[in-house]
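>>> Compute the structure for the input listed below.
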Amino acid sequence: MNNPFERLPEVPAFTLTSTSVKDGEPLTAAQLSGQDRSPQLSWSGAPDGTTSYAVTVYDPDAPTGSGFWHWAVANLPASVTSLAEGVQDLPAPAYQLPNDARLAQFIGAAPPAGHGPHRYFITVHALDVEDIGVPADATPAILGFTMAGHILGRATIVGTAETVSP
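This is a model prediction of the structure:
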């Protein structure tokens, strides 16, 4: 199955944990559409030289031809190493970009009924710049393209979700 990072340069991994999501396991109701609560995240061991972080949640299995971006956060200061579940107020100068529903927030998983299991790549990207330089109304794809040459390390948890046909 496709991995959204397989064609990007390899970078060191660091540790990402969550009280909301367990790697390889189904998302909880809080991370599904309707509740739309971003997962709790904690990370450690980012590479030396990290000056900021970005966080993304991406479903490569969405039936769109381009996947579906559920969340994108840019410019998290290097001093931040965790986010609460359902975080609303990000530490300055961080901001949320509009997801593929064009909402500047986390939007929960809602795979189409009968489409099979979907994977949700919840990723913290360690960056070598304090300000990634993308406008707050940019798409997550533009964020990904812009930060590709600035990623020092990556930490990922993959959650799953499936809606069974009635």
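
>>> all contacts plus neighbour counts: C-alpha atoms, from now on.
Will do.

>>> Would you agree residue 159 is in contact with residue 117?
No. Counting by CA atoms under 8 Å, residue 159 stays clear of residue 117, with 10.2 Å between them.

>>> To compare against the first, here's the next sequence to fold:
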Amino acid sequence: MSLDRPVTPNPYDLLPAAPSFAVTSDDVADGQPLADAQVAEFGNTSPQLAWEPVEGARSYTVTCFDPDAPTPSGFWHWVLVDLPPEITTLDAGAGAEGATLPGKAFMCRNDGGSKAFMGAAPPAGDQVHRYYFVVHAVTEPELGIDSDASPAVVSFNLAFKTAARAILHGTYQH
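Down below sits the predicted model:
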């Protein structure tokens, strides 16, 4: 069963321009299929991520977004907010529910309902989905929201407080 719909644009092309910086992963290769560990039914584990420090960043926010979900608003898989500026790496599994996070960092509820990373879970037979893992260098030490903020509210705040953005995306088709 294919839902037969057009491919959505890269959502980050639609935001105000921001300088880019490098993000790498031992678990996600840019533009390549995700490993089973990052898929909901097999591992549901957030990937390892590392990025270069951004001069002037006062905190970081890490998100994972699927713009290809069969909804008008896509699907947020992970929202990790207020990472201290000296943190430039996350181990695999850092997005587990209840994980100990550095400083004042916390996770907001994803679109699946948990305050954790939720692995790829597109509908069976649907088109290939893209999963954008994005590190946002933030101009403030705190984004100014709490863990009950929706991913859309987090994204709205990031539109005004992002100094730079690093993007890595994997794909998955069920």
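
>>> Kindly provide the TM-score of these chains.
Scored against TM-score structural alignment, normalised by the length of structure 1, the superposed chains reach a TM-score of 0.95; 162 aligned residues with a CA RMSD of 0.9 Å.

>>> Same drill for residue 159 and residue 117 of structure 1, tell me which one is more crowded.
Between residue 159 of structure 1 and residue 117, counted using other CA atoms under 10 Å, the more crowded position is residue 159 (23 against 17).

>>> Report all helices and strands that the host helix or strand of that one contacts.
According to DSSP states H and E, residue 159 of structure 1 maps onto strand 151-161. Judged by 3 or more CA pairs under 8 Å, 6 or more residues apart in numbering; DSSP states H and E, strand 151-161 of structure 1 is in contact with strand 15-17, strand 118-127.

>>> The longest one vs structure 2, average distance?
In this overlay with structure 2, the average offset of strand 118-127 of structure 1 from its partner residues is 0.3 Å by mean CA distance after the TM-score superposition for structure 1.

>>> Onto which residues of structure 2 does that strand map?
Residues 129-138 of structure 2 are matched to strand 118-127 of structure 1 when aligned by TM-score structural alignment.

>>> How far does the matching stretch sit from its chain's centre?
Its chain's C-alpha centre and that of stretch 129-138 of structure 2 lie 4 Å apart, by CA atoms, centre = their mean, to the nearest Å.

>>> Pull out the buried positions in stretch 133-145 of structure 2.
Residues 133, 134, 135, 136, 137, 138, 139, 140, 142, 143 are the ones in stretch 133-145 of structure 2 that count as buried (16 or more other CA atoms under 10 Å).

>>> In contact with the last one, which residues?
This means residue 143 of structure 2. Applying CA atoms under 8 Å, 6 or more residues apart in numbering to residue 143 of structure 2 gives the contacts 81, 82, 154, 157, 158, 161.

>>> What's the second one aligned with over in structure 1?
When structure 1 is aligned by TM-score structural alignment, residue 82 of structure 2 is paired with residue 75.

>>> Residue 74 of structure 1: neighbour count?
Neighbourhood size, residue 74 of structure 1 [other CA under 10 Å]: 27.

>>> Check whether it really touches residue 94, as I assumed.
Yes. Using CA under 8 Å, residue 74 of structure 1 is in contact with residue 94, at 5.5 Å.

>>> Now list whatever residues contact both of those two.
Contacts common to residue 74 of structure 1 and residue 94, judged by CA under 8 Å, 6+ apart, are absent.

>>> List the buried residues for stretch 109-116 of structure 1?
So stretch 109-116 of structure 1, judged by 16+ other CA under 10 Å, has buried residues 109, 111.

>>> who's in contact with it?
31-33, 36, 62, 70, 117-118, 161-165.

>>> Could you look up the SS state of the residue nearest the centre of structure 1?
With distances taken as CA atoms, centre = their mean, residue 56 lies nearest the centre of structure 1, 2.0 Å away. Put simply, residue 56 of structure 1 is strand when judged by DSSP: H, G, I helix; E, B strand; the rest coil.

>>> Thanks a lot, see you next time.
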